[in-house]
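# I need the structure of the sequence given here:
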Amino acid sequence: MADNKAKRGGADRALIAISEPYEVRYWSKKFKVTPAKLKYAVKKAGRSAKKVEAYIKLQKHKARDRALISTKEAYEVRYWSKKFKVTPAKLKAAVKAAGRSSKKVGAYIAASKKRARKTSAGRKKRR
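Coordinates of the predicted model:
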């Protein structure tokens, strides 16, 4: 699909014409992205439908990867330990217990800190 409706050959179908609203709708639906994301992808990758599709898949993969914690990479352990204000050993234990999702690990660490505060407060009252 491209802007010349008289040309309907294979080369014409492999290109995305952002200036045509019906093409933006078609390709947005095909790639399951918003029209704004499609336009940005075309701006970054070019008009080729294959290149745009590859660019969109790469961006989705990167976004999914950012939310996961890898304990095999030392730089990630340092980063997440600093972010959650825990030791690397506690971070690794939290990842093992809660899974690789940064949101779940954050919630697990917050809950364990809360439990630790409660038990230490209970000990102080007994003394």
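
# CA only for contacts and neighbour counts going forward, please
OK.

# and the longest helix along the chain, how far from the chain's centre?
Counting residues, the longest helix found in the chain (DSSP state H) is helix 102-126. How far helix 102-126 lies from its chain's middle: 29 Å, per CA atoms, centre = their mean, to the nearest Å.

# same deal with stretch 66-73?
Using CA atoms, centre = their mean, the offset of stretch 66-73 from its chain centre is 12 Å.

# could you pull out the helices in the protein for me?
Going by DSSP H, the chain shows helices at 10-13, 21-31, 35-45, 49-66, 74-84, 88-98, 102-126.

# would you turn the ones you listed into TSV with mean neighbour count?
Shown next, in TSV, are the helices of the chain (neighbours: other CA atoms under 10 Å):
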stretch	mean neighbour count
helix 10-13	13
helix 21-31	15
helix 35-45	17
helix 49-66	14
helix 74-84	14
helix 88-98	17
helix 102-126	13
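
# tell me the centre residue of this structure?
Ala63 (1.8 Å; CA atoms, centre = their mean).

# how close does it sit to Ala93?
24 Å (CA to CA, to the nearest Å).

# repeat for Trp27
44 Å.

# kindly report the same for Lys124.
From Lys124 to Ala93 the distance is 27 Å (CA to CA).

# next, the structure of the following sequence, for comparison with the previous one:
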Amino acid sequence: MADNKKKRGGADRGLIALSEPYEVAYWSKKFKVTPAKLKAAVGKAGRSAKNVEAYFKLQKHKAADRARIAMSQPYEVSYWSKKFKVTPARLKSAVAAVGHSSKKVGEYLTGKKAAKKAKKTVKKATKKKRAKKKAA
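Model (predicted):
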């Protein structure tokens, strides 16, 4: 569908017309992407410039940390809970403490697990010592 050049209102400014080469060039330059990436983003997010901009921001954010734990996605909460062998509530508290990076959350959780194991080992050792003293 051709762009009506007489319409210059806000509704027209907020939409990306892929059929017009000058619009593809403008939006590609504005978002600092290739025309092919712009076309793919419009296919995924729709013609709205705001939606496409949000899509690109999300893609940049995902690229920064591919192993990011998105607590807003139930399937991710389930996946990471099973992977770290913790409850979703425990995972949520770990994410709140160290951030969304799975690497940092893993270190945080294993650090806590190691501390708990050390406490259990100390308790067992003291029980054995007490038992030996009573026997003697």
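
# so what number do they get for TM-score?
The TM-score (TM-score structural alignment, normalised by the length of the first structure) is 0.53; 84 aligned residues with a CA RMSD of 3.0 Å.

# could you check how far the residue nearest to the centre of the first structure is from Ala107 of the first structure?
Counting by CA to CA - Ala63 of the first structure and Ala107 of the first structure are separated by 20 Å.

# Tyr22 of the first structure now?
Remark: distance between Tyr22 of the first structure and Ala107 of the first structure (CA to CA) = 44 Å.

# got it, and Lys60 of the first structure?
Distance from Lys60 of the first structure to Ala107 of the first structure, by CA to CA: 24 Å.

# what's the answer for Arg115 of the first structure, then?
From Arg115 of the first structure over to Ala107 of the first structure (counting by CA to CA), the distance is 12 Å.

# try Pro88 of the first structure
16 Å.

# and if you look at Lys30 of the first structure?
Distance from Lys30 of the first structure to Ala107 of the first structure, by CA to CA: 36 Å.

# before we move on, what about Ala54 of the first structure?
In terms of CA to CA, Ala54 of the first structure sits 34 Å off from Ala107 of the first structure.

# just Ser28 of the first structure next, same as before
Relative to Ala107 of the first structure, and taking CA to CA, Ser28 of the first structure is found at 35 Å.

# what of Lys29 of the first structure?
35 Å.

# do the same with Lys82 of the first structure
15 Å.

# now do Ala49 of the first structure
Note on Ala49 of the first structure: its distance to Ala107 of the first structure, by CA to CA, is 41 Å.

# Lys96 of the first structure too?
From Lys96 of the first structure to Ala107 of the first structure the distance is 14 Å (CA to CA).

# and if you look at Val95 of the first structure?
On the measure of CA to CA, Val95 of the first structure and Ala107 of the first structure end up 11 Å apart.

# likewise Phe84 of the first structure?
From Phe84 of the first structure to Ala107 of the first structure the distance is 10 Å (CA to CA).

# check Thr119 of the first structure too.
18 Å.

# swap in Gly122 of the first structure?
23 Å.

# got it, and Thr71 of the first structure?
Thr71 of the first structure is 17 Å from Ala107 of the first structure, by CA to CA.

# surely Ile56 of the first structure touches Tyr40?
No. Counting by CA atoms under 8 Å, Ile56 of the first structure stays clear of Tyr40, with 9.8 Å between them.

# the residue sitting furthest away from the middle of the first structure and Ser28 of the first structure, how far apart?
Relative to the C-alpha centroid of the first structure, counting by CA atoms, centre = their mean, Arg127 is the outermost residue, at 48.9 Å. From Arg127 of the first structure across to Ser28 of the first structure, the span is 66 Å (CA to CA).
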